[in-house]
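> A structural model of the following input is requested.
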Amino acid sequence: MRRLLVGLTAVSVLVVATACGSSGSGGSDGSGSSGSTTSVKVGLIPIVDVAPLYLGQKKGFYEKHGLKLSLTLAQGGAAIVPGVTSGQFQFGFSNTTSLLIAQSNNVPVKAVANGIASTGEEGKDFGAITVKGDSPVKSAKELEGKKVAINTLKNINETAVRASVGKAGGDPDKVDFVELAFDQMPAALDGGQIDAAMVVEPALATIKSQGGREIASSMVDIAPDLTVAMYFTSTQYARQNPEVVKKFQEATAESLAYADSHPDEVREIVATYTKIPADVLAEVTLPKWPAEANRASIEALAELGREGGLFKQEPDLDELLP
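As a prediction, the model looks like this:
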């Protein structure tokens, strides 16, 4: 991210289903084994954030650690959470707010690896609130009464918009949030169906290519170097398959480090699972892929969630985080 996602409403493409291994003999844990290789299904979002997994798979990092990944795309982390807890996926990618909400609702999730982080630079992040070039809206405060698109309601993007509106002196409760997939936001904004969109790459670059502009770097407004998303599994799977989890953690750490130091290869791999044109992709702002989650930033995000009434009970960070 630069990037992010909750309400636990599942998207139709992620109907809770009985899991089965993608190859080999399936076990009760939903993974298949073939010799020393374990096949695992991973739920992802078609955004720049998850490029390290595609890159790590291409470079053989997961194979080296005895894993074969089957990657499935979904609209948001809120939909991936039930997919993981039902056993449809062994691992998933979700924004941190979605995981905090799930944990506070006693949904058995466990973060196992870092996902992405904000660049921490105002105006140079992978996510931003955007408007059309000729929009009269100049600041987040002016989003009061306006229709603002986010990929899923009650998630990190809603929290981020609310943080920016409040920071600018506005009332976040007066914003009209609408749910829309990231890849649909550029056309909706250009066509006037929405007044603003909280987007992450590659949708951010697409909107800019259409003449749109940023009015706030919302991830930066939440906290410096915000941990926007993480990879996670179910607590049951983690308990029953500690060696598989360890392999996934090690391979993902290699993949994150490689992606962070090879931006050109990141852009190349993103073109394989998104429809973003090459000229737009060249302008994409990449997120940071640090090895470790930033706990202080997650605590700040949790505080905003409390203020926004997202939690039925206090999320337990010690239980959730790796």
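
> From now on I want contacts and neighbour counts done on CA atoms only, so please keep to that.
Noted.

> Show me where this protein has its helices.
Assigned by DSSP state H, the chain shows helices spanning 51-59, 61-64, 77-85, 96-104, 156-167, 185-190, 203-209, 218-222, 235-240, 242-261, 263-270, 278-281, 295-307, 317-320.

> Point out the other helices and strands that the second one packs with.
The contact analysis (3 or more Cα pairs under 8 Å, 6 or more residues apart in numbering; DSSP states H and E) places helix 61-64 against helix 242-261.

> Would you mark the buried spots in the helix it packs on?
244-245, 247-249, 251-260 (16 or more other Cα atoms under 10 Å).

> Tell me how far that helix lies from the chain's centre.
17 Å (Cα atoms, centre = their mean, to the nearest Å).

> what does that helix rub up against?
38, 51-53, 55-56, 61-62, 65-67, 112-115, 238, 265-266, 288-291 (Cα atoms under 8 Å, 6 or more residues apart in numbering).

> Before we compare anything, build this one as well:
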Amino acid sequence: MHRDDPHHRARESCRRSRRPPVQPDPLQALAADAELFERGTWVRAGPGTTRPSPEDPSPIEHTCGMLMLQSGDPVTDKGVIVRLTLRAGAAASAALLAVAALAGCGSSSRDSPAAVGSDGKCTSPATLKTNLVPLYPLVKIGNDAGIFQKHCLVVQDTPAQSPVAAIPAIVGGSQDLTLLPAANLISTLNQKVPLKIVAPGAKIPDDADSLPPAKVDAAGVFLPKGSTIKSPKELEGKSVAVPGLGTSIQFGVMAAVANAGGDPSKIKFVQLDSQTEVQQLRAGKVDAAAIATPFSTQVEKDGYTRIASPTTALYGAGLAHTPWVTSQKALSAKPDAFKRFREAILEVQAYSMAHPDEYYQAMADQSKIPLDAIKAGPGFWFATQMDVNALKAFANKLKSLGIVTQVPELDNVIATS
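You can find the predicted model right below:
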């Protein structure tokens, strides 16, 4: 191989280095990398990094003892990518199990059950920590309405950059709960990470097919003006912008094409941030763009044609698609707290649906999205129970789409206590 090749230079730099590689804290590293993993940028698989020199135009990250992927490579359920560059053989491969390994070294403390006096009043509440994206203000609602207090709970939320970014914190024990899309749950379970469903969360409404798509789905697949595309099937071989690779929105585009009889493997996905997606759509530089709220609301208002609704296409009407999850270790350590949480969060979600204006205001406060934009966007629905058979059917759908390579064992994924 030529010495000017960037891969050659990276290996030589690793070989000549006299200093031992920096050993990052695994939880911090995984938390930082999870967001990049979701966006399809790169995956950390070992310590130490050697980057190209400033004059090196190569977009490839060079590593010592890491498993890397190039930006734009699709993510599979193994955290491995279609176009994969392996730098450190078995050492890097073994590091793919880092997330699963953290399941055995977390810091979840033993349960301190909530204490209730003889008069039925809470004297010492149990504490749980959640890690949620700001678009889910359920902890704020539960605290403001006094529902968690009624169930002798203190629930504290720390904002998460994305659902996938919350997984390392949950597995590592620094956080207890998150709302995780079912597609990401299935992928994570396939990596042998022991997650458990504590309670149902968001769902697609049972009557989704009879409602305006923009009121059901927080995202839409839109066409440039003047496009001749009439069906999602025609997105085969076309460029489709998505805000993140390995996300439910990308999977939803694949499902929409497959549902229409097309081959989703032929889609040419382009990863762009949401604002750039809109710009490229308006300029006609992509054949379609899968755009999330609140940008989707404005695009639809401006007259761009919605060719598909990715969330609905992926999950289908009625599925509880974003459940509350925790780690097996945390559930075993704090059974009383999680039992109380399940009872409380079902009440919080029912309260939210009965008081939509309060929910929308809390969402606006947390996300900093204008209230008018939130109200103009999709509605929200929460499930009251989890159906393991529906979850199995969904996992098989992911396999048929090529998103996962196997269906994990799901019979015991729902916590029963």
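
> Can you calculate the TM-score here?
Remark: TM-score between the superposed chains equals 0.80 [TM-score structural alignment, normalised by the length of the first structure]; 300 aligned residues with a Cα RMSD of 3.2 Å.

> Among the helices of the first structure, single out whichever gets nearest to A10 of the first structure.
Relative to A10 of the first structure, the nearest member of the helices of the first structure by Cα to Cα is helix 77-85, separated by 4.3 Å.

> Out of the helices of the first structure, indicate the one that is most buried.
Ranked by mean neighbour count, these are led by helix 77-85 with a mean of 28 (mean count of other Cα atoms under 10 Å).

> That one maps to which residues in the second structure?
Using TM-score structural alignment, helix 77-85 of the first structure corresponds to residues 163-171 of the second structure.

> chain center to the matching stretch: distance?
On Cα atoms, centre = their mean, the centre of stretch 163-171 of the second structure falls 9 Å from the chain's centre.

> returning to what we had before: now the helices of the first structure in CSV, with distance to F126 of the first structure?
As requested, these are exported to CSV (distance: least, Cα to Cα, whole Å):
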stretch, distance to F126 of the first structure
helix 51-59, 13
helix 61-64, 25
helix 77-85, 17
helix 96-104, 16
helix 156-167, 13
helix 185-190, 15
helix 203-209, 7
helix 218-222, 9
helix 235-240, 30
helix 242-261, 14
helix 263-270, 13
helix 278-281, 12
helix 295-307, 17
helix 317-320, 25
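
> Excluding sequence neighbours, find me the nearest residue to the equivalent of S39 of the first structure over in the second structure.
In the second structure, the residue matched to S39 of the first structure (TM-score structural alignment) is T127. In this structure, T127 of the second structure finds its nearest non-sequential neighbour in V154, 4.6 Å apart by Cα to Cα, 6 or more residues apart in numbering.

> corresponding residue for the one you found in the first structure?
Per TM-score structural alignment, V154 of the second structure is aligned with K68.

> count of neighbours near the residue nearest to T127 of the second structure?
Counted with other Cα atoms under 10 Å, residues neighbouring V154 of the second structure total 20.

> how far away is it from S352 of the second structure?
Using Cα to Cα, to the nearest Å, we find V154 of the second structure at a distance of 19 Å from S352 of the second structure.

> Residue in the first structure paired with T322 of the second structure?
For T322 of the second structure, the residue aligned by TM-score structural alignment is A229.

> Tell me how many other residues surround that match.
For A229 of the first structure, the count of nearby residues is 30 (other Cα under 10 Å).

> ok, now K312 of the first structure?
12.

> Please apply the same query to the one 4 residues further on.
Residue neighbour count, defined by other Cα under 10 Å, stands at 12 for D316 of the first structure.

> if we can go back for a sec, so how much does the match of helix 77-85 of the first structure differ from the first structure once superposed?
The superposed stretch 163-171 of the second structure is, by mean Cα distance after the TM-score superposition for the first structure, a mean 1.5 Å from where its aligned residues fall in the first structure.

> For the second structure, which segments are assigned as strands?
Taking DSSP state E to define them, one finds strands in the second structure at 67-69, 84-86, 115-116, 122-124, 126-132, 153-159, 178-179, 195-202, 219-223, 239-242, 268-271, 288-292, 305-308, 322-327.

> ok, average deviation of the fifth one from the first structure?
In this case it means strand 126-132 of the second structure. Mean deviation for strand 126-132 of the second structure: 2.0 Å (mean Cα distance after the TM-score superposition for the first structure).

> can you state the direction angle for that strand and helix 335-354?
50 degrees (axes from the mean of the first three to the mean of the last three Cα atoms, to 10 degrees).

> likewise the longest one?
Between strand 195-202 of the second structure and helix 335-354, the angle comes out at 20 degrees (the same axes, to 10 degrees).

> so where is strand 195-202 of the second structure in the first structure?
So strand 195-202 of the second structure sits over residues 109-116 in the first structure, by TM-score structural alignment.

> hmm, who's touching the matching stretch?
Outside stretch 109-116 of the first structure, the residues that reach it (Cα under 8 Å, 6+ apart) are 1-3, 49-50, 81, 85, 93, 99, 102-103, 227-235, 238, 245, 249, 252-253, 256, 287-293, 319-322.

> Stretch 306-319 of the second structure now?
Under Cα under 8 Å, 6+ apart, the answer for stretch 306-319 of the second structure is 203-209, 213, 216-223, 230-232, 248-253, 255-256, 259, 290, 300, 321, 390-391, 394.
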